[in-house]
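> how would this look folded up:
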Amino acid sequence: MLDILAITTPIFLIIGLGYLARAGDIIDQAPLQGVGTFVLYFALPALVIRALTQNPLSEVFNPHYLLAYGVGSLATFCIGLILAVGLQKKPLGTGAIQALGMSASNSGFIGYPVAAMALGPPAAVFLALNMMIENLLIIPLALILAELGQQAGNGLREALHQTLQRLIRNPVLIGLTIGGAIAASGLDLPAPLTRVIDMLASAAGPAALFVIGGSLYGLRPRGMVRDIGQITLGKLVLHPLAVLGVLLFLPQADSTLITGALLFACAPMISIYPLLGHRFGLDDIATASLMVSTLTAFVTISLTLWLVRHLSVFAVS
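Got it, this is the predicted structure:
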């Protein structure tokens, strides 16, 4: 168990440093947001570009991984939506945002650092594939449904237009496009540019974790125990089980692929979840769910790593 904690403890210690920096007034909210902007607009796109250009595109583009992680995430989203809208009779917008929290992982800020320590270089490839699923499938689907729930008069066309506008400006998708184009062309980047990309990509993990910790400072869950518990259990338990269930039915899935997908699915929800929730009047539940799931993830990720060490279908030894 100590070797498992050797992987997870540094991750959450950096999160703790970010929290203490805010609690001790070492860094204010505005500079912290600046670090988050740096990660989102520069470090993460560089990490995706590096993942796509360091290996042949045929090795990066893994249809089995995309199928398994995509189907597992979509199944989790649908279950969350049915539970909120169909059984609990909540509005469509509320159900879509809650389902988003259950099915979209914080792949860049938490999933990648954990997977990188457990698996090494393959984690960057899995990150690029996850970004495709989250940014092209799960997040747009949730936003379209949430917009439909609020814009009954404008309908699907307006919801699609607004979602497309956000996708065009998404820095991670821009990184995916650039990296994919470079990889498809077969061109080698100049050495100075490669070094710049490496430096930015290397900063993504620790900087992102520090931002997560600072963002947790001041969050207080208030009177939403059932919804918070539902979203947290959906994200940390249902989502990994759904992804794992699909993977185990694919004969082409090797142990590294299974381990990577499972570790990314075990991450808490995306860090911008409170921002998306705020747009639809759910900022309190979104921020509280982010806090609870991030803290709980220390236990669930450590447990998952312990399990994969003791099951032969996984790659961590």
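
> C-alpha only now, for contacts and for neighbours.
OK.

> Now F126: closest residue in space that isn't a chain neighbour?
Spatial nearest neighbour of F126, chain neighbours left out: G260 (6.7 Å); criterion: Cα to Cα, 6 or more residues apart in numbering.

> Show me what counts as buried in stretch 139-153.
I139, P140, L141, A142, L143, I144, L145, A146, E147, L148, G149, Q150 (16 or more other Cα atoms under 10 Å).

> Identify the farthest-apart pair in these.
Within these, I139 and Q150 form the most distant pair, 16.6 Å apart (Cα to Cα).

> on that earlier part again, who's in contact with the residue nearest to F126?
Residues near G260 by Cα atoms under 8 Å, 6 or more residues apart in numbering: A115, L119, P122, A123, F126.

> Select only the buried ones of those residues in ChimeraX?
Remark: buried members of these, expressed as a ChimeraX selection using 16+ other Cα under 10 Å:
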select :115,119,122,123,126
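
> Looking at the contacts of G260, which is nearest I228?
I228 lies nearest to A115 out of these, by Cα to Cα, at 25.8 Å.

> element containing the closest one?
Take DSSP states H and E as the rule and A115 turns out to sit in helix 112-119.

> From the centre of this protein, point out the most distant residue.
Distance from the C-alpha centroid of the chain peaks at G153, with 32.4 Å (Cα atoms, centre = their mean).

> which SS class is that residue?
At G153, secondary structure determined by DSSP: H, G, I helix; E, B strand; the rest coil is coil.

> Also this sequence, please, to line up against the first:
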Amino acid sequence: MLDVFAVTIPVFLIIGAGYVATWRGLFSQGQVDGLMVFTQRFAIPCLLFLAMVRFDLSAGFDWRLLAAYYSGSLVVFGSAIAGMLLWLKRGREDAVAVGFAAMFANTVLLGLPIAERAYGAQSLEPNYAIIALHAAFCYLTGITAMEIVRAGGGGFIGGVRAVSWSMSRNSLMIGVALGLMVNLSGLPLPGPVEEATDLIARAALPAALFGLGGVLVQYRPEGDARGIALCVGCALVLHPTWVYLAGTILGLAPGPFRAAVLTAAMAPGVNSYLFAAMHGRAVRICASSVLIGTAASVLTISGWLLVL
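Model prediction:
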């Protein structure tokens, strides 16, 4: 068990350092925003670009890996919606927002550093396969459901257009797309370009973790406690449990199996709050779920690492 905590605790200590530094005024909110701009628009895209350039396309996109992970996403999405409707008696739009929050795992800022510490940088190829599709899959699912419950087909088309336009300008998606283009071209990167990109990429995860701690200061644990418990429980318990069972049934190899389960065990990402704010529904529940889910995942991720 001590070996497991040796993997997870350093990651959460960096998040905690960012939280305390921002909370105590040693690091201003403006500085946090600047740090997150650097990580999300430059450093992490460089990391994903290099990952896609070096990605083994023939083996990386294993349908069993994607089926195990994303079937779990849909199960979590549906379960959170059902819980909001049947247990908490909340409106359908609130239910969709909470379902999105439960489904949208923090695959990059938490998932990558923990997987790297647990199994090494050479093990991350399945993680990158999941990340390449994650945002598009979750947003398409969430927007489709939101527009269905609003019964506005025009709204659905407009929503998809807006998200497609946003995704086309998203630095993370651009990094993935450019990396895949270089990979498919078969052309090697010039040595100095690869080395410079790698230097920026090395700063991505520690800087992003510190910045994530600063971002979490903005979120206060408020709202419906049962709604928060439902969202966090679906994200931290149901999702990895489903993926564990599905991966076992599908016969996933050990490396992709570990990657899928561990990624599914991550807390809700910041995009959970952004989706709720965009639609003006269950904003406090989703914001609180990001904060409380991240704190609770210290124990739950450690538990899944022990199981794995």
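
> Let me know the distance separating the residue nearest the centre of the first structure from A297 of the first structure.
With distances taken as Cα atoms, centre = their mean, N106 lies nearest the centre of the first structure, 2.3 Å away. Per Cα to Cα, to the nearest Å, N106 of the first structure is found 11 Å from A297 of the first structure.

> compared with the second structure, how much does the helix holding A115 of the first structure deviate?
With mean Cα distance after the TM-score superposition for the first structure, helix 112-119 of the first structure departs from the second structure by a mean of 0.6 Å once superposed.

> What of stretch 63-79 of the first structure?
Mean deviation for stretch 63-79 of the first structure: 1.7 Å (mean Cα distance after the TM-score superposition for the first structure).

> where does that stretch sit relative to the chain's centre, distance-wise?
Offset of stretch 63-79 of the first structure from its chain centre (Cα atoms, centre = their mean, to the nearest Å): 14 Å.

> which residues touch it?
Contacts for stretch 63-79 of the first structure (Cα under 8 Å, 6+ apart): 99-100, 102-104, 129-130, 133, 137-138, 234, 238-240, 242-247, 250, 252-253, 257, 261.

> Give me the buried subset of these.
99-100, 102-104, 129-130, 133, 138, 234, 238-240, 242-244, 246-247, 253, 257, 261.

> M146 of the second structure touches A95, doesn't it?
No: using Cα atoms under 8 Å, M146 of the second structure makes no contact with A95, being 9.2 Å away.

> And the helices in the stretch 201-308 of the second structure?
Listed in chain order, the helices of the stretch 201-308 of the second structure (DSSP state H, counting those that start in this stretch) span 204-216, 225-233, 239-250, 254-264, 270-279, 283-307.

> Need those in CSV (columns: distance to N183 of the second structure).
Formatted as CSV, the helices of the stretch 201-308 of the second structure follow (distance: least, Cα to Cα, whole Å):
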stretch, distance to N183 of the second structure
helix 204-216, 22
helix 225-233, 37
helix 239-250, 28
helix 254-264, 21
helix 270-279, 28
helix 283-307, 32
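
> mind checking which of those helices is nearest A80 of the second structure?
When these are compared by Cα to Cα, helix 225-233 sits nearest A80 of the second structure, at 6.3 Å.

> Quick one: average offset of the closest one versus the first structure, please.
Helix 225-233 of the second structure sits 0.3 Å off on average (mean Cα distance after the TM-score superposition for the first structure).

> what ranges do the helices span in the stretch 51-200 of the first structure?
57-60, 63-81, 92-103, 112-119, 122-133, 139-150, 155-168, 171-185, 191-216.

> still on that earlier bit, and of the contacts of G260 of the first structure, the nearest to G218 of the first structure?
G218 of the first structure lies nearest to A115 out of these, by Cα to Cα, at 28.3 Å.

> dump the residue contacts of the residue nearest to the centre of the first structure.
So N106 of the first structure contacts F264, A267, P268, M269, I270, S271 (Cα under 8 Å, 6+ apart).

> how near is the fifth one to A51 of the first structure?
Same thing as I270 of the first structure. I270 of the first structure sits 20 Å away from A51 of the first structure, taking Cα to Cα as the criterion.

> The second one now?
When distance is defined by Cα to Cα, A267 of the first structure is 20 Å away from A51 of the first structure.

> Which one's more surrounded, those two?
A267 (30 against 27; other Cα atoms under 10 Å).

> Verify the contact between I14 of the first structure and V211 for me.
No: look at I14 of the first structure against V211 with Cα under 8 Å: they stay out of range, at 9.2 Å.

> of these two, who's got more company?
The neighbour comparison of I14 of the first structure against V211 (other Cα under 10 Å) goes to V211, with 27 against 21.

> contacting residues for L167 of the first structure?
Per Cα under 8 Å, 6+ apart, neighbours of L167 of the first structure: N135, P140, L173.

> Which of the residues you listed are retained in the second structure?
When you map the contacts of L167 of the first structure onto the second structure and apply both residues aligned by TM-score structural alignment, their matches' Cα atoms under 8 Å, the shared contacts are L173.

> Now flag whichever of the contacts of L167 of the first structure is closest to Q162 of the first structure.
Nearest to Q162 of the first structure among the contacts of L167 of the first structure is P140, at 9.9 Å by Cα to Cα.
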